[in-house]
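S.K.: Sharing a model prediction with you, sequence too.
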Amino acid sequence: MKVAILMPLAEQRGGAEQLLRLFLRHAPGTPDRWPLVFFEEGSLVEEARAQGYPVQVLWAGRLRQPVRYWQTVRALARMFRQEGITLVLSWMSKAHLYGGIAARLAGIPALWFQHGIPTLDSWMDRWITRVPAVGVLACSQAAAEAQQQLRPVRQTAVVYPAADLTAFDPDRLPAPTEARRQLGLPEKGPLIGMVGRLQRWKGMHTLVQAMPRILEKHPEARALIVGGRHDLEPDYESWLRTLIVQLGLSDRVWLAGFQANVPLWMQAMDVVVHASDREPFGLVVVEAMALGKPVVAGAEGGPREILTEGIDGLLAPYGDAEALARQVLRYLDDPVFAQKVGEAARRRARDFGPEAFAQRLAQVLYAFIPRIAPKAHTV
């Protein structure tokens, strides 16, 4: 099997890029079995080359540039034939708009990795689904079920993403009190944290709104939100800051901005909140669990498949500040329960290691190989 992986992004912007990094470190077989095509230059290109992977960079331009689009598709089809590619995997769904057509021209099967939860309202999701494919890889059962609502229905396989369990190993990090000291954070009092880019659907405002209720019982508690501004929602950060002031929480809720050393910041937290609306998977949830942290996650989407309520985590509906406060207080009011959940969470996180992910991905791809497409078209 020789699988061409198409990746539109070459810089670390989100979970899909980190997942590709982990896969390349643990991919089965030799690197030449996994040739990569990036649509831009960036650090991921250099990392892949340094690990011995064959890498090409094709400037795909924008979809509204039809000449450039067809030039890219034709170049991909030629590369697939010349390199003897068996299967094309678009690592992000947008890349399938190129890879799916190019694979059809080359007469080989193609599929894409659905890292989000697609919707009927999205013209992009509908368009991508119409591009020829032998199947779709989904990051969760929730994502797979949503994909099945689009037409034509594509065979869908769930491949849960992986977390870097080494980076989020508490035995390799300073103790929480020492982590706070190194970061300049107060060493006493409960610290409730969130990690993620500042977007409304991520639910940072829900934690802010939950803090007055939490402070009624634990006045020494503080909330810490780690994450930078998102280009699509540049005003959300200023809105959050205004909300914090309005609720009189300026000395109790901190926005730390983007931080490179996320494991250390998360290690400093006593409770980790992940309050997203229908999170496709929830990588931050797994990372927090790997650290042995008690987690409160959104009640819809991927987190429901990661943790079991009351065993290795707790759930709260999106946007429900009262429910979120209630779940956080279950941990703060009962340290023994919080410790028990954290220990169970750490055990559960081991199911999402990168080695298991790489093996599962390869097995699923093998299953799609027999579905060979029709003869190659001339380019």
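M.R.: Ah, there it is.
S.K.: okay, CA-based contacts and neighbour counts for the rest of this
M.R.: Will do.
S.K.: now the helices for the stretch 101-250 of the chain?
M.R.: For the stretch 101-250 of the chain, the helices defined by DSSP state H, counting those that start in this stretch cover 123-130, 141-147, 176-183, 204-217, 236-246.
S.K.: closest one to residue 259 among those helices?
M.R.: Proximity to residue 259 (Cα to Cα) singles out helix 176-183 among those, at 10.9 Å.
S.K.: the strands in this structure, which residues?
M.R.: 3-7, 36-38, 55-57, 87-90, 110-114, 135-138, 156-158, 191-195, 222-226, 253-257, 271-274, 295-298, 314-316 (DSSP state E).
S.K.: Make TSV from those strands and add distance to residue 68 and mean neighbour count to it.
M.R.: What follows is the strands of the chain, written out as TSV (distance: least, Cα to Cα, whole Å; neighbours: other Cα atoms under 10 Å):
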stretch	distance to residue 68	mean neighbour count
strand 3-7	17	24
strand 36-38	15	22
strand 55-57	14	17
strand 87-90	19	26
strand 110-114	21	27
strand 135-138	26	25
strand 156-158	30	20
strand 191-195	38	24
strand 222-226	39	23
strand 253-257	37	18
strand 271-274	40	28
strand 295-298	41	29
strand 314-316	46	24
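S.K.: A further structure is provided below for comparison with the first:
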Amino acid sequence: MGAGRANGNRYLRAGDSGTEGKENGMKVAFYNHTSVVSGAEISLLLTAKHLKQATPIVFAPAGELLERAAVLGIEVSPIASYRAKLSSNPLRIAKDIIGMFGAGLRFALAIRNSGVDLVHANSLRAGIIAALFRWLHRRPVIWHVRDIPPAGVIGRGIQRLAARRVEAILNISKAVMDKFDHRILGSKLHLVPNGVELPRDDEPAAESRSREHIRLQLDTPADAKAIAIIGQIAPWKRQEDAIRAAGELVAQGHDVYLWVVGEAKFREENVRYGHSLVRLAEELGLSGRVRFAGFRQDVSAICRAADALLLCSDNEPFGRVLIEAMSHSLPVAATNAGGVPEIVEDGISGLLYPVGDVKALATCVTRLLTDKPLRERLVTTAKRRVGSQFTIQSTAERVEAVYGTIYRPDRLRNAELRERNSYES
């Protein structure tokens, strides 16, 4: 099926929908290997929405991602789904290789027939497929790396592939970028932090209504303190630390409720971990104070209704929920690891604590909830910081600046001829 826009339950061809390219005619394929929406997919949608020079087309398996893209008026192209699982079973490995080849072949043919000029891969998995099948689609490939890259043999193989078949690598944080070998990839590496849409000026008028509505939904008293941890349910996100910290606060006499917002996605171990969190809350006698809210799209409303946001991850590549919270004047306490310190300056725009230190986390939360001057100073600085460094407009501008170094029609045609000759010789 060709590129088009989703309308109801069907996809329309771009020509039928009235889609027109932007001034310079550049078309960019945003390639995502999954239809499941998480932080990376939200960042993709926001970036595509705010491009000013390029026309985006989202290539992904049919599902929620394409549906959301269509609602935003972004052109879409459904492609075959492919998902491999790590295994030591030779038959499983062979099956996955065949599956990857088939998915890559279909993707490359779709790209060749779409008229796009660049391929913007939204994950390492998508980037590997786009790079491996460049011989067929013959389009420049950009990787948008949103996770900490693997080390060891696999990591070295990925970097060698990037050196040969990738034009640019966009990194959401220095923590991510520093995992690449700058000696061989230095000129291809670009720092492009995630961005958010800043709250509108008229949002504060609805804040009290939103706060009341969310608290009713989550069965939380209006006068209680609510702390939230938002993100996919996974062991490396360490939601158990938030539950244990809530237990510490309740034991100290604080009237605190914890909202665990997120869903266990992608792996069976995440589902098992989600079940273990429910058991932990029961074991600590917190079933009446921990609310498992599941996946929610209204993160802004959650931020307006809560009193503090927690991020407890082992090694968060960036932490877009932090900038979402900070933009809504919600104070944050987060782990001092990964890309988090690039966002939160300890004691200036939020509070940081060592990974896994539940008592330190509980102390941070207590300070945020009880020290009003500190809270007001932190949220004022944090909101200003997001407005100056982490807007989606800034992200889109940086992305298009990289496009501009690659998209030169005459140069691309010459490069394509050279690449074709190199494969045929």
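M.R.: Happy to help now that I have it. Since the structure is predicted, the reported quantities are computational estimates derived from the model, not experimental observations.
S.K.: still on that earlier bit, residue 328 of structure 1 is nearest to which of the helices of the stretch 101-250 of structure 1?
M.R.: Nearest to residue 328 of structure 1, of the helices of the stretch 101-250 of structure 1 and by Cα to Cα, is helix 204-217 at 7.7 Å.
S.K.: now that closest one against helix 236-246, angle please.
M.R.: If you take axes from the mean of the first three to the mean of the last three Cα atoms, to 10 degrees, helix 204-217 of structure 1 sits at 20 degrees to helix 236-246.
S.K.: mean shift between helix 204-217 of structure 1 and structure 2?
M.R.: Following the fit onto structure 2, the mean deviation recorded for helix 204-217 of structure 1 is 2.5 Å by mean Cα distance after the TM-score superposition for structure 1.
S.K.: Centre of the chain to that helix, how far?
M.R.: On the basis of Cα atoms, centre = their mean, to the nearest Å, helix 204-217 of structure 1 sits 26 Å off its chain's mean C-alpha point.
S.K.: which of the residues in that helix are buried?
M.R.: For helix 204-217 of structure 1, the neighbour count (16 or more other Cα atoms under 10 Å) marks 204-215 as buried.
S.K.: Which among the strands of structure 1 is found nearest to residue 71 of structure 1?
M.R.: strand 55-57 (13.3 Å).
S.K.: contacting residues around the closest one?
M.R.: 35-41, 45, 48-49 (Cα atoms under 8 Å, 6 or more residues apart in numbering).
S.K.: Where helices are concerned, which of those residues count?
M.R.: Among those, the residues falling in helices (DSSP state H) are 45, 48-49.
S.K.: which of these tops the neighbour count?
M.R.: When those are compared by neighbour count (other Cα atoms under 10 Å), residue 45 ends up highest, at 23 neighbours.
S.K.: angle of the top helix by length along structure 1 against strand 3-7?
M.R.: Identified as the longest helix of structure 1 according to DSSP H is helix 66-82. On the basis of the same axes, to 10 degrees, helix 66-82 of structure 1 is oriented at 160 degrees to strand 3-7.
S.K.: what's helix 66-82 of structure 1 packed up against?
M.R.: helix 96-106 (3 or more Cα pairs under 8 Å, 6 or more residues apart in numbering; DSSP states H and E).
S.K.: What is the mean deviation of the helix it packs on from its aligned residues in structure 2?
M.R.: Relative to structure 2, helix 96-106 of structure 1 is 2.5 Å off (mean Cα distance after the TM-score superposition for structure 1).
S.K.: From the contact counts, what lies against that helix?
M.R.: helix 66-82, strand 87-90, strand 110-114.
S.K.: I'd like to know which of these is closest to residue 25 of structure 1.
M.R.: strand 87-90 (17.4 Å).
S.K.: on that earlier part again, save the ones in helices among the contacts of strand 55-57 of structure 1 as JSON lines, and put in distance to residue 245 of structure 1 too.
M.R.: Below are these laid out as JSON lines (distance: Cα to Cα, whole Å):
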{"residue": "45", "distance to residue 245 of structure 1": "43"}
{"residue": "48", "distance to residue 245 of structure 1": "45"}
{"residue": "49", "distance to residue 245 of structure 1": "48"}
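S.K.: quick one: which of those residues is nearest to residue 233 of structure 1?
M.R.: residue 45 (27.9 Å).
S.K.: Structure 2: which residue goes with the closest one?
M.R.: Correspondence of residue 45 of structure 1 to structure 2, assessed by TM-score structural alignment: residue 66.
S.K.: Spit out the contact partners of residue 29 of structure 2.
M.R.: By Cα under 8 Å, 6+ apart, the residues touching residue 29 of structure 2 are 56-59, 111, 116-121.
S.K.: Specify the angle between the longest helix of structure 1 and helix 96-106 in degrees.
M.R.: Put simply, helix 66-82 of structure 1 runs at 50 degrees to helix 96-106, going by the same axes, to 10 degrees.
S.K.: List the buried residues in helix 66-82 of structure 1.
M.R.: For helix 66-82 of structure 1, by 16+ other Cα under 10 Å, it's 69-70, 72-74, 76-81.
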